[in-house]
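Undergrad: Here is my input; please provide its structure:
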Amino acid sequence: MTQIPLNTSVVSGVLLKACKDGFRMLLLKRAKEGFWCHVAGKIEGNEKAWQAFIREVKEETSIVVDDLYSADYLEQFYEADKNQISIIPVFVALVASDIEVVLNEEHTQYQWCTLDEAKSLVPFPNQRAVFDHVWKNFVDAKPSPFMKISR
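TA: Model prediction:
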């Protein structure tokens, strides 16, 4: 029996910052594909998933993550061109309101967005579902201390 392969080698996450008029999440515009997204990337070597997310944030934005949580959420989708299902753990980083973003070559633009702005920019329903989940559990409510990742 043929099975659809699972890809569990990718991580993703949302960066949140508090502003005077509410929270914002960071979106990045991919240089190659031209669409807006949150931070994502592949696990390398013996990294744990959360370590890969921290590294990807640093590589893509120059931001050093201090306050890290598991979002307690898995992005999942089917990629027809690869005939594979991707299952991706999602993380949330709370960053300082004055944090500076310096993009690498993978992205051409960035934007700090409200939930509605972010959902209007991204092309995939799963991205909007991730954002709704993160907003509900990290902005509308205080995150559970059990989701905090201690390093």
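Undergrad: Could you use CA atoms for every contact and neighbour count after this?
TA: OK.
Undergrad: OK, contacts around residue 93?
TA: 13, 14, 15, 16, 65, 66, 67, 68, 69 (CA atoms under 8 Å, 6 or more residues apart in numbering).
Undergrad: contacting residues around residue 39?
TA: 12, 13, 14, 27, 28, 53, 56, 57, 60.
Undergrad: to compare against the first, here's another:
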Amino acid sequence: MKRVDVAYVLLLNEKDQVLMVKNKGRKESYFTLPGGAVEKGETLKQAAIREVREETGLIVEVDQIFSLSEAFVEERGHHAVFFTFTGEITGGKIEISFPEEIEEIRWVEQEEAEKHLQLPYELKDMRKRNIPYQFRGTM
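TA: Now for the predicted structure:
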């Protein structure tokens, strides 16, 4: 299996709703946080910021890691590691840039988001900030 790193960003509005994107899947559509695969030469934070901009039209700053998880994606032959950052919107406006990939972008209640995010119980409080992230440069 090929290892793939994926960077997502958890964005909350003033009503504590979560921004989610509805992706067009091979079999059926599904909701995720905005984000995607880390490209060669990119840091996790750079990928997260780029992916949010590409998928939603929003400019964001990312903070700390909210959660870390992994899965074997058999249909693609991937071992995916998911890094989810907390973030803040600093500009842009919501728009679908890639209609061939994204069906919808919307704010959803946390209870609805939890159904799609498969969060462990300890992370149900989405305002909690957990793991510091640091890029240590080139070594």
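Undergrad: Superposed, what's their TM-score?
TA: Comparison of the two superposed chains (TM-score structural alignment, normalised by the length of the second structure) gives a TM-score of 0.76, and 131 aligned residues with a CA RMSD of 2.9 Å.
Undergrad: one step back: restricted to buried residues, select the contacts of residue 39 of the first structure in ChimeraX.
TA: This is the ChimeraX syntax for the buried subset of these, where burial follows 16 or more other CA atoms under 10 Å:
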select :12,13,14,27,28,53,56,57,60
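Undergrad: Serialize the contacts of residue 39 of the first structure to a markdown table and add fields for secondary structure.
TA: Shown next, in a markdown table, are those (DSSP: H, G, I helix; E, B strand; the rest coil):
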| residue | secondary structure |
| --- | --- |
| 12 | strand |
| 13 | strand |
| 14 | strand |
| 27 | strand |
| 28 | strand |
| 53 | helix |
| 56 | helix |
| 57 | helix |
| 60 | helix |
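Undergrad: Tell me the one of the contacts of residue 39 of the first structure nearest residue 107 of the first structure?
TA: Nearest to residue 107 of the first structure among the contacts of residue 39 of the first structure is residue 28, at 6.2 Å by CA to CA.
Undergrad: Next, count neighbours for residue 71 of the first structure.
TA: Neighbour count for residue 71 of the first structure, taken as other CA atoms under 10 Å: 23.
Undergrad: Ok, residue 135 of the first structure next?
TA: A count of nearby residues for residue 135 of the first structure, using other CA under 10 Å, gives 19.
Undergrad: I'd guess it is in a helix, am I close?
TA: Yes - counting by three-state DSSP, one finds residue 135 of the first structure located in a helix.
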